[in-house]
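Engineer: Fold the following for me, if possible:
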Amino acid sequence: MSTSPVNSSSSSTSWTSPGAGITGGYNGNSETLRIFIVFFAGLAMYNAAELLITIFLNFNRYSGLYFWSLFWAGLGIIPYALGFLLKFMNFTTGNMRWIAIVLLTVGWYPMITGQALVLWSRLHLIVRDERGDRIIQYTKWMIIIDAIIFHIPTTVLTFGSNGDVKTTTFATGYSAMEKIQMVGFFLQEVTLSSIYIVETVKILRTSLQPHTRTTMKQLVAINAVIIGMDLGLLGLECASLYILETLLKGVIYSIKLKLEFAILGKLVKFVGGARPGQGPRQASVGFLTTDRKTNAQEREMNISDFVDLSRVRSDLTHPSRASDSVPSPRKSSRLAGMDSQYDMARFQHIEDISTLQEGSSTNSSRPTSRRRQRTRDMAV
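Structural biologist: Okay, the predicted model is just below:
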């Protein structure tokens, strides 16, 4: 069965004509456009395949919303780009045209909504407390509602505009709905990216560590780039350059996914050392974690940052009872002074033991009782 007359007349118009490409493929004479179609579709699929390989190589466990949203968003780009390649190049005609329509539609769902879920799945890393819980809940329902009110009507109009019954009516409706859903998904992306930008700026104001500030600045820059890319796509859609907009959409979404995967991975490492209940702002200042679940090796690594363990013969990874006790507000100044003197004497004791052990090879005849007497005198 040949393509409908409506499809043929519509597809023969210039690709710069408003709505060109909505119905049927491209039958114009521009070889440059054909090269662009093949190039951008191939680039989008290549970026998606590279992202999928990177995901499986970097994740230790193939589970969680972040993993699956990345996976499906990246995987959706491949049938989306392939479907438009088959459609615009007229590789599928007649009844075979439905293969291209099904492919681009099936890929469009996870590519768009999956992109939003990638950002949403990491919001808990930068928002906290009751306000953070409300933000997470509101944005979750925003994504669900947008998926229902934008995906379903657009799908119906897509199949109708490429069918044989009232094709012109469906194409007119699709042209309007395409702009509506583009604006809706653009506002969704701007909302999520703006939350990252605002919360990241707050973290930057309290952060002291240079690595943390670098990561936060990169997060702000990437979310600003994402908004800029969405603005470019929205501009092409408002200009009714449908072919160019759909070709660039797959490439841009693949680039955005790769950027988000890179920076959100750094964000996970940034907050990975924070204690339960400790926000990223506290971790960014560089506090020493004292969680009970931290093993002895991690505590030793933290202590070694400011203590020369080679000169210490006692176990400093576990605080002594004297240093572990917290002075009461009612404690007298005399007792506080004694505690300070005791702490000073204890560290001097450690230093003296290290010094005596270094000189034991040359002065081994020194009586043991004399050394003990010296350390007791210094402790007093």
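
Engineer: from here on, contacts and neighbour counts on C-alpha atoms
Structural biologist: Will do.

Engineer: I'd assumed residue 91 was in contact with residue 26.
Structural biologist: No: applying C-alpha atoms under 8 Å, one finds residue 26 not in contact with residue 91, separated by 10.5 Å.

Engineer: At which residues are the helices of the chain located?
Structural biologist: 5-11, 31-58, 65-88, 97-120, 129-146, 152-161, 167-206, 210-238, 242-271, 280-285, 296-303, 321-324, 333-358, 368-379 (DSSP state H).

Engineer: Show me which of those helices has the highest average neighbour count.
Structural biologist: helix 65-88 (a mean of 24; mean count of other C-alpha atoms under 10 Å).

Engineer: Could you tell me the angle between that helix and helix 31-58?
Structural biologist: 160 degrees (axes from the mean of the first three to the mean of the last three C-alpha atoms, to 10 degrees).

Engineer: Second input sequence below; structure requested for side-by-side comparison:
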Amino acid sequence: MSTHDISDSGFGLSERSVNRFAERTAVACLIALAWYNALELVVLCFTTFKRYGGCYFWCLLISSMAIIPFGLGYLLIIFDIYNSLFSVAMELIAWVCMVTGQSLVLWSRLHLVVQNRSILRWTLAMIIVDAIVFQIPASVLELGSHSNKSYLFTRGFNVFERIQLIAFSLQEVVLSVIYSWEAVRLLNLRPRGHYRSTLVQLLIVNLAMILMDAAVIGVQYSGLFDIHVTLKAFVYSVKLKLEYAILGKLVVFTEMCGSASQPTDLSDFVDLSFHPNQSGDRDSQARIYDTPESNLPQRVHVASKQPSDSQIFVTSDNPSLSNEAL
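Structural biologist: So this is what the prediction gives:
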């Protein structure tokens, strides 16, 4: 399908605003910001984790790297640099990795707070089914919209593209709501007020992700297709950066709420050990709380400077409790 055919068709890529310069400037800025965030995310992946493994790590890495070809594919299409099926295929593959990867990041994070295995299985099944039901038809329709018989696919793509956008946004909302609900439940088991700031920050991050999805949907229904697709790349890069913003708090929160008698094995999903070259704030994080054994305040140190897994040591003014490993 030639550039002239695309411009004359009803395909979403031709739905541009009157001010082409302003729109293309916005597109270029959004792609540049998304690429900058993506490069930073890739570096963070390899410097934050001590062990490169687990579903959480790989989903973060793949979804972060997918932002670059996704933006590049639409950059080639929007600016008519190389408007071909190769560009479309590149952004489609990146779109699958970016969206499904983000959902799997949220799903992996559920293992920190959800103890019900049925919930974990059903949410994973939801992600797999949505990927098959929505991404495969949308990919076929978009490829067809750039073919020589675009008139057969254009209208269907314009409708189905909006449907899949809402479906994936609702999927992420479901995962965020489950996580927030379980996090609130666990934090309520701790002494009142000691984890209020952590709770508020976690809820704000999840609310921000939901609002960003709503903004992307709003731009999509406004008819600004070019800005919509590049805004998606930027929004997904910001959502992944928010994961790192709360990662340290998730580690401390999980280790504090975990029980020595019922440890949670997260090695297959979330690597809770930080890289040994982290800053001092992450190497030695402390929280003070009261325990049933003593009314004296105790300081909990999460030590991660050693190559071995993180350990929690308790010290207090009571000699009987000093240097006791949890």
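
Engineer: thinking again about what came up before, now render the helices of the first structure as CSV, adding distance to residue 22 of the first structure.
Structural biologist: Shown next, in CSV, are the helices of the first structure (distance: least, C-alpha to C-alpha, whole Å):
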stretch, distance to residue 22 of the first structure
helix 5-11, 8
helix 31-58, 15
helix 65-88, 10
helix 97-120, 11
helix 129-146, 22
helix 152-161, 7
helix 167-206, 7
helix 210-238, 12
helix 242-271, 7
helix 280-285, 47
helix 296-303, 60
helix 321-324, 72
helix 333-358, 79
helix 368-379, 88
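
Engineer: among these, which is nearest residue 315 of the first structure?
Structural biologist: Residue 315 of the first structure sits nearest to helix 296-303 of all those, at 9.6 Å, using C-alpha to C-alpha.

Engineer: Distance of residue 22 of the first structure relative to residue 10 of the first structure?
Structural biologist: 8 Å (C-alpha to C-alpha, to the nearest Å).

Engineer: now residue 29 of the first structure
Structural biologist: As judged by C-alpha to C-alpha, residue 29 of the first structure and residue 10 of the first structure stand 14 Å apart.

Engineer: what separates residue 45 of the first structure from residue 171 of the first structure, distance-wise?
Structural biologist: 27 Å.

Engineer: Correction: the previous question concerned residue 267 of the first structure.
Structural biologist: Using C-alpha to C-alpha, residue 267 of the first structure is found at 44 Å from residue 171 of the first structure.

Engineer: next one: residue 18 of the first structure
Structural biologist: 11 Å.

Engineer: ok, now residue 38 of the first structure?
Structural biologist: 24 Å.

Engineer: From what I see, residue 71 of the second structure and residue 31 are in contact.
Structural biologist: Yes: in this structure, residue 71 of the second structure is within contact of residue 31 by C-alpha under 8 Å, at 5.8 Å.

Engineer: Please enumerate the shared neighbours of these two.
Structural biologist: 230, 233 (C-alpha atoms under 8 Å, 6 or more residues apart in numbering).

Engineer: Aligned to residue 243 of the first structure, what sits in the second structure?
Structural biologist: Aligned by TM-score structural alignment, residue 243 of the first structure pairs with residue 226 of the second structure.

Engineer: what do you get for residue 111 of the first structure?
Structural biologist: Match for residue 111 of the first structure (TM-score structural alignment): residue 98.

Engineer: list the contacts for its match?
Structural biologist: 62-64, 66-67, 236.

Engineer: now do residue 51 of the first structure
Structural biologist: Taking C-alpha under 8 Å, 6+ apart as the test, what residue 51 of the first structure contacts is 74, 257-258.

Engineer: will you turn the residues you listed into CSV that also has distance to residue 184 of the first structure?
Structural biologist: Putting the contacts of residue 51 of the first structure into CSV (distance: C-alpha to C-alpha, whole Å) gives the following:
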residue, distance to residue 184 of the first structure
74, 21
257, 19
258, 23
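
Engineer: what's the mean distance for stretch 154-170 of the second structure versus the first structure?
Structural biologist: Comparison of stretch 154-170 of the second structure with the first structure after fitting gives an average deviation of 0.8 Å (mean C-alpha distance after the TM-score superposition for the first structure).

Engineer: can you tell me what part of the first structure that stretch aligns to?
Structural biologist: Taking TM-score structural alignment, stretch 154-170 of the second structure hits residues 171-187 over in the first structure.

Engineer: ok, now which ones touch residue 239 of the first structure?
Structural biologist: Counting by C-alpha under 8 Å, 6+ apart, residue 239 of the first structure has contacts residue 18.

Engineer: Relative to residue 104 of the second structure, how far out is the nearest residue to residue 321 of the second structure once chain neighbours are set aside?
Structural biologist: What sits nearest to residue 321 of the second structure in space, not counting adjacent residues and going by C-alpha to C-alpha, 6 or more residues apart in numbering, is residue 315, at 6.6 Å. Look at residue 315 of the second structure and residue 104 of the second structure: by C-alpha to C-alpha, they are 38 Å apart.

Engineer: Likewise for residue 10 of the second structure?
Structural biologist: According to C-alpha to C-alpha, residue 10 of the second structure and residue 104 of the second structure sit 34 Å apart.

Engineer: Next: residue 15 of the second structure.
Structural biologist: Distance of residue 15 of the second structure to residue 104 of the second structure, computed by C-alpha to C-alpha: 32 Å.

Engineer: and if you look at residue 50 of the second structure?
Structural biologist: Counting by C-alpha to C-alpha, the separation of residue 50 of the second structure from residue 104 of the second structure is 21 Å.
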